[in-house]
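In: fold the stuff below for me.
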Amino acid sequence: MNAINRRSLLAITLAVSTCFTAAAPANAQSLSPADAQQIAVDAYVYGYSLITTEVTRVQMSNVPKVEGFNSPTGQFVNVPRYPPADYRGVSAPNADTLYSVAWLDLTEPQVFSHPDMGDRFYLFEITDLWMSDSEHSPSKRTASGKAANYLFTGPGWKGEVPADMKHFPMATRNMVILGRTYADGTEADYKAVNALQAQYKITPLSAWGKPYTPVTPPVNPNPGFSMTDKPQTVILAMGTEGYFNLMAKLMASTAPAAAADTPMLASMAKIGIVPGKPFEISKLDPAVQAALKDIPNIALKKIEANKENLGGIVNGWSITKGLGTYGPSDYMKRAVVAAFGWPANQERDAVYPNTEKDSTGQKLTGANKYTLTFAKDATPPVNGFWSFTMYMIDQGWWFVPNPLNRFTVSMRDNPKFNPDGSLTLYFQNESPGLDKASNWLPAPKGDFVLMLRMYWPKDIAPSIIDGSWKVPQVVKVGS
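Out: Now for the predicted structure:
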């Protein structure tokens, strides 16, 4: 949805909000508690990506300095090394690309600049507050890799775009750049990537072409929720009224709804949820109040129940595609992604199949030995690169400590191909032998998950996107 349509809808919303607000109590009185509850659940699901992104934004950017994985608005935080084996921060950590993250406030247009990236894979995922990802995020797929400048503007901006910039009109006032830069894990390559990261810059348009030093915004000492609890915990603690009030506030200011969301706005207004207006549950009929009291838990159970519907199962691998762009029929999908995989890439940028089962449907466990074999000329079809990551399961997915300190296996390990041109990878706790060491990804002693990361997958056959290429099954040795 383009920014113009969102701006138009915002104007309409503000114009009729008084009418909606006046009608809301009467409409709510005429609704049965069951009908009111259904509207509230749908509204909760609809807004979950917005609230999740906003909480994440505040927790990561309402800080006095760049530290850890956080940075003040308008400044990049760059991760210099892959996480260690004992890392327990964000589930399913990455050991293929180094992250660079910057949150922007587009009250004033901002310019993002990166240096010449050479032939290195990179992706700067552009995401707005609704968790919509740009289909044209700066990357090796969409650009030449040469040094470039990108202008980001918020809703309602009118002005001239400098000739040397590519324009990204954003649908929300706040946004995030989630950068990924390939590194092979060697000290020399870390230094090369760190030198690139040091040149990722954010500059206000008014300061373009002038000396500029980032100014850290004042820290809000009371943002209204915990700065350290997990976003899901923070959101649940808001309760029904707090959640819908934050949602209404954001939709009236920083994150106007898309034009296609008009039916949802009309439905929400029936129970008094209107952009820019307070949601007061106490003004509703007592029976309706009771029906709405536990909306967060009811809605979250529905979101969790839809987790398995995100993608299909092919050869035992869960494959999720079609993420990043969402319409009215995708509110639940968007909420599931926000809850379990925020924010998710466009499929043309990356696809992450994963599996917990072998070819017979049994759970993967380090008590067994497994192989996966690609036929000749049938390794994952990508324009970027591919990599398998091994995760142990412990209230999340985490790296597996091992003597090799190896968390992934990919072509950068120079795996040995079989005489017939096929490639066999080994997933097991004990070494398969020195002659197979480059093809081995160490497993824990207990249950584990395998994830295949495919960066910039090919979109013509053979392709995982159209289903003409499939990830081979994981086979238990001796079965």
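In: from here on, just use CA atoms for contacts and neighbour counts.
Out: OK.
In: I'd guess Thr107 is in a strand, am I close?
Out: No. Thr107: not assigned to a strand; according to DSSP: H, G, I helix; E, B strand; the rest coil it is coil.
In: show me where the stretch 1-150 of the chain has its helices.
Out: 3-30, 33-61 (DSSP state H, counting those that start in this stretch).
In: I misspoke; the intended subject was the stretch 251-400 of the chain.
Out: Taking DSSP H, counting those that start in this stretch to define them, one finds helices in the stretch 251-400 of the chain at 262-269, 286-292, 295-305, 331-340.
In: got the buried residues for the second one?
Out: The neighbour-count criterion (16 or more other C-alpha atoms under 10 Å) identifies Val288, Gln289, Ala291, Leu292 as the buried residues of helix 286-292.
In: what would these look like in CSV with distance to Asp466?
Out: Shown next, in CSV, are those (distance: C-alpha to C-alpha, whole Å):
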residue, distance to Asp466
Val288, 46
Gln289, 47
Ala291, 44
Leu292, 42
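In: which among the residues you listed gets closest to Glu347?
Out: When the buried residues of helix 286-292 are compared for distance to Glu347 (C-alpha to C-alpha), Leu292 wins out at 36.6 Å.
In: gap between the residue nearest in space to the middle of the chain and Asn439?
Out: Central residue of the chain (C-alpha atoms, centre = their mean): Pro343, 1.6 Å from the mean position. Distance of Pro343 to Asn439, given as C-alpha to C-alpha, to the nearest Å: 31 Å.
In: quick one more, to check against the first:
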Amino acid sequence: MDRRTAGRQPDAPWEPSPRRDSVPADDDAREQWFRDLAHQATVFGLPIVWQHALLQREAAERPMSTFSHERDLARPGFAAFRVPNVDTLYSSAWIDLTSGPVDVCLPDFGDRYFTVQLLDAASNTQNISRRTIGAARRIRLVSPESPGSPDVPDEDGVVTMPVGSPVTWALMRIQVGTHDLAEVRALQDAVALVPLGGPSVLTVEPAAGDVEDDADAFLTTLDSALRLQGHRLEETALVMRLRQLAAIDDEPARRGVERGYREALALLDASRPLLGTRTGSGWTRVADKGRHGYNYLNRAVMNFVGLAANVVDENTSFNTYVDEHGVRLDGRAGASYRLVLDPPPTTDAFWSVTLYEASTGHLWDAPEGRYSVGSLSGGRDTSAGDSITISHERPAGGTWLPAPAGEFFLVLRVYSPGPDVVSGDWIPAPVRPVRPAGSTR
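Out: Below you'll find the predicted structure:
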């Protein structure tokens, strides 16, 4: 070996410098720089931040790896997330895998529909359901990032399921039928989470503020979430670039961050129609739910509209804000609409149509609590051609879905959908105006 090179180490050109990257010195350029960074951070980070803010709130209320059960169906004012269904009881848990695996132990649900949806930090989804695990009753959740996992032997009848984040959101849904709330509540209580590494010792930082309206709170929460949950290796360059947002120390930078954050939220709001594939009948078939990969705009819009959308194999959904002529759905001034699903969607479980206020994504406070109609509320799975009237005023007869005196949208959910629904071969019929707004009888 040449003595002149002995003991020398080759350069490592991609080893990060300890020095923070430069930012423009000119005020206008500096504002634009941070505006662009904040816009990127908002689109990339929205599902991460909004979900982590929910974790922060709920971790302050109950231990990790413990279910909290909604004992009644969602109603107006439901605060956990937007666009909830009114077909199932929800249960929510944040499962901590940082100390080792956690077993999910299930009761016998019989023929009743259920799923335990598992969401990673960026809202990518897996399901524990009859579709994915068959008759298995014990599912072992494991995380590759879990340090010090106990040596847990394989057991007969245990299904091992790797998940995407050290802390995973489990959202359980159990079908509610007619007059069986007590039975469904008992099933909720029978689902057990068993940490094999002992009780959780994880500390979750308190919420930084209103992440839906405060740029500083949003960015602080994004930093907390990424430090807790990590990120994909392929996202390292993006995450490192966004760390420049820690250098906000002057007025031009703060103006840029605020502008970028507000403009990104406005973009997401305007992009609601991009949620899926237009069917040609006014409905949009919501696509790629829970399978976002690196489609950051798609996943941000999806979560901006409502957290915890499930994959199409488990729950295929359609939404529409317009009638068959492309006119916004609006219940004011005597407007009335009719929806006829003939044939109805094929399903191994059931389907429903639910109405929400367009401005908020929340349930409207409808008379008689009629927020939804479907195959469990009138037998339309066996009565092809039956129609749904959607109006502010009660119709003379038939199935009525009450609408507010204002703009609204509809979501059609098909649980355990048939192959023609999953493939897109079946699409819902258009919403037809019977009386347009402002007409007289």
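In: returning to that earlier point: could I get the helices of the stretch 1-150 of the first structure as a markdown table with distance to Leu246 of the first structure and mean neighbour count?
Out: What follows is these, written out as a markdown table (distance: least, C-alpha to C-alpha, whole Å; neighbours: other C-alpha atoms under 10 Å):
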| stretch | distance to Leu246 of the first structure | mean neighbour count |
| --- | --- | --- |
| helix 3-30 | 16 | 17 |
| helix 33-61 | 8 | 22 |
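In: reformat these as TSV; add distance to Asp119 of the first structure.
Out: What follows is these, written out as TSV (distance: least, C-alpha to C-alpha, whole Å):
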stretch	distance to Asp119 of the first structure
helix 3-30	33
helix 33-61	31
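In: wait, which of these is closest to Lys445 of the first structure?
Out: helix 33-61 (34.2 Å).
In: who are the neighbours in contact with the residue nearest to Thr399 of the second structure when sequence neighbours are not counted?
Out: Counting by C-alpha to C-alpha, 6 or more residues apart in numbering, Thr399 of the second structure lies nearest to Ile388, which is 5.0 Å off, once chain neighbours are set aside. By C-alpha atoms under 8 Å, 6 or more residues apart in numbering, the contact set of Ile388 of the second structure is Arg338, Leu339, Val340, Gly398, Thr399, Trp400, Leu401.
In: how does it look with 10 Å?
Out: Contact analysis of Ile388 of the second structure by C-alpha atoms under 10 Å, 6 or more residues apart in numbering lists 337-341, 353, 373-374, 380, 398-401, 431.
In: which SS state does the alignment partner in the first structure of it fall under?
Out: Residue correspondence, TM-score structural alignment: Ile388 of the second structure in this structure matches Leu425 in the first structure. Three-state assignment for Leu425 of the first structure (three-state DSSP): strand.
In: ok, Gly224 of the first structure next?
Out: coil.
In: verify the stated contact: it with Tyr243.
Out: No. Gly224 of the first structure sits out of contact with Tyr243 when judged by C-alpha atoms under 10 Å, with a separation of 11.5 Å.
In: neighbour-wise, which of those two wins?
Out: Tyr243 (20 against 12; other C-alpha atoms under 10 Å).
In: assess the claim that the more buried one and Tyr48 are in contact.
Out: Yes. Contact criterion C-alpha under 10 Å: Tyr243 of the first structure and Tyr48 qualify, at 9.2 Å.
In: who touches both of those two?
Out: Here Tyr243 of the first structure and Tyr48 share the contacting residues Ile235, scored by C-alpha under 10 Å, 6+ apart.
In: okay, Ala248 of the first structure and Ala22 of the first structure: tell me how far apart.
Out: Distance check for Ala248 of the first structure against Ala22 of the first structure: by C-alpha to C-alpha, it reads 16 Å.
In: equivalent range in the second structure for stretch 96-108 of the first structure?
Out: Against the second structure, stretch 96-108 of the first structure falls on residues 87-99 (TM-score structural alignment).
In: now find how far off-centre that stretch is within its chain.
Out: Centre-to-centre, stretch 87-99 of the second structure and its host chain are 13 Å apart (C-alpha atoms, centre = their mean, to the nearest Å).
In: check stretch 129-136 of the second structure too.
Out: 22 Å.
In: and what of stretch 124-134 of the second structure?
Out: The answer for stretch 124-134 of the second structure is 16 Å, by C-alpha atoms, centre = their mean.
In: list the buried ones in it?
Out: In stretch 124-134 of the second structure, counting by 16+ other C-alpha under 10 Å, buried: Asn124, Thr125, Gln126, Asn127, Ile128, Ser129, Arg130.
In: so how far does it reach from one end to the other?
Out: Stretch 124-134 of the second structure: ends 22 Å apart by C-alpha to C-alpha.
In: my guess is Asn245 of the first structure contacts Gly224, does it?
Out: No. The pair Asn245 of the first structure and Gly224 fails to qualify as a contact (C-alpha under 10 Å) at a distance of 12.0 Å.
In: joint contacts of those two?
Out: Met238.
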